[in-house]
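Undergrad: Return atomic coordinates for the entry below.
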Amino acid sequence: MFPQHGPGRKHLRKIELTDWQREIVAKYPEQLLRGLFHSDGCRFVNWASKPGRDKRYYYVRYLFSNKSDDIRNILTDALDLLGIAWRRPRWDHIAVSRKDAVGVLDGFVGPKS
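TA: Predicted coordinates:
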């Protein structure tokens, strides 16, 4: 059971994995990431343009949003474990935007069910 179950608001209380949960995450980080992105994340097509140009380019991106520092840290620890590049565009968001990193996530996260 993931430790978000309990009394009080998630972002106001401590959420940490126990030793046995960390062992499972170390063995199966893909399943944890899939669950986190399916619960509090999304996969979408983003666009950008270069300064001084009117042309847009489009790319796929994963975005995870959660107000709990602990849950975001659990996510980023699992991404680091798999060598997946991520960044923090806002204090409560984690983004995976690089083409190779998105390709890795596409291999096991997939569309929400």
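
Undergrad: going forward, measure contacts and count neighbours with C-alpha atoms only.
TA: Will do.

Undergrad: Measure how buried residue 26 is and give me the count.
TA: 15 (other Cα atoms under 10 Å).

Undergrad: can you tell me how far it sits from residue 50?
TA: Distance, residue 26 to residue 50, using Cα to Cα, to the nearest Å: 39 Å.

Undergrad: again, but for residue 14
TA: For residue 14, the distance to residue 50 - Cα to Cα - is 41 Å.

Undergrad: Would you do the same for the sequence below? I want to compare the two.
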Amino acid sequence: MVGHAHRIRLGHWQRDIVDAHPDRFPRGLFPSDGRHTTNRVRSRRSDGSVRGYADPRRFLGATPDDIVRLAEAAPDRTGIAHRRAPRDLAVGRAR
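TA: Next up is the predicted model:
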């Protein structure tokens, strides 16, 4: 854990709110504890043309593991694409 000697857990009343609104919990975490970037991707198709797109991507890192685990549960429940690295959570738009 980074900077915390105790576990970070939601109380029962907090869990009820997060369960009722799983998309809103990470929306509060990412602006305060995360960073935002644009993921630009270019790929070459079989016909030789190049396709490009840009997706917003948010990262939650340098954050206690307990908070990252709590934040990771919301994309799981809402179907939002995400990936977890050892100390980072990346969330993007589903393709």
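
Undergrad: Residue 14 and residue 50 of structure 1: who's more crowded?
TA: Legend: neighbour count by other Cα under 10 Å for residue 14 of structure 1 and residue 50, higher for residue 14 (13 against 9).

Undergrad: what's the matching residue for the more buried one over in structure 2?
TA: Superposed on structure 2 with TM-score structural alignment, residue 14 of structure 1 falls opposite residue 7.

Undergrad: what does residue 84 of structure 1 give?
TA: Under TM-score structural alignment, residue 84 of structure 1 pairs with residue 80 in structure 2.

Undergrad: what are the ranges of the helices in structure 1?
TA: Using DSSP state H, the helices of structure 1 run over 19-27, 29-40, 69-81, 99-106.

Undergrad: Next, format those as a markdown table and append distance to residue 9 of structure 1.
TA: Shown next, in a markdown table, are the helices of structure 1 (distance: least, Cα to Cα, whole Å):
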| stretch | distance to residue 9 of structure 1 |
| --- | --- |
| helix 19-27 | 21 |
| helix 29-40 | 15 |
| helix 69-81 | 12 |
| helix 99-106 | 29 |
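
Undergrad: Having no further points to raise, I will conclude here.
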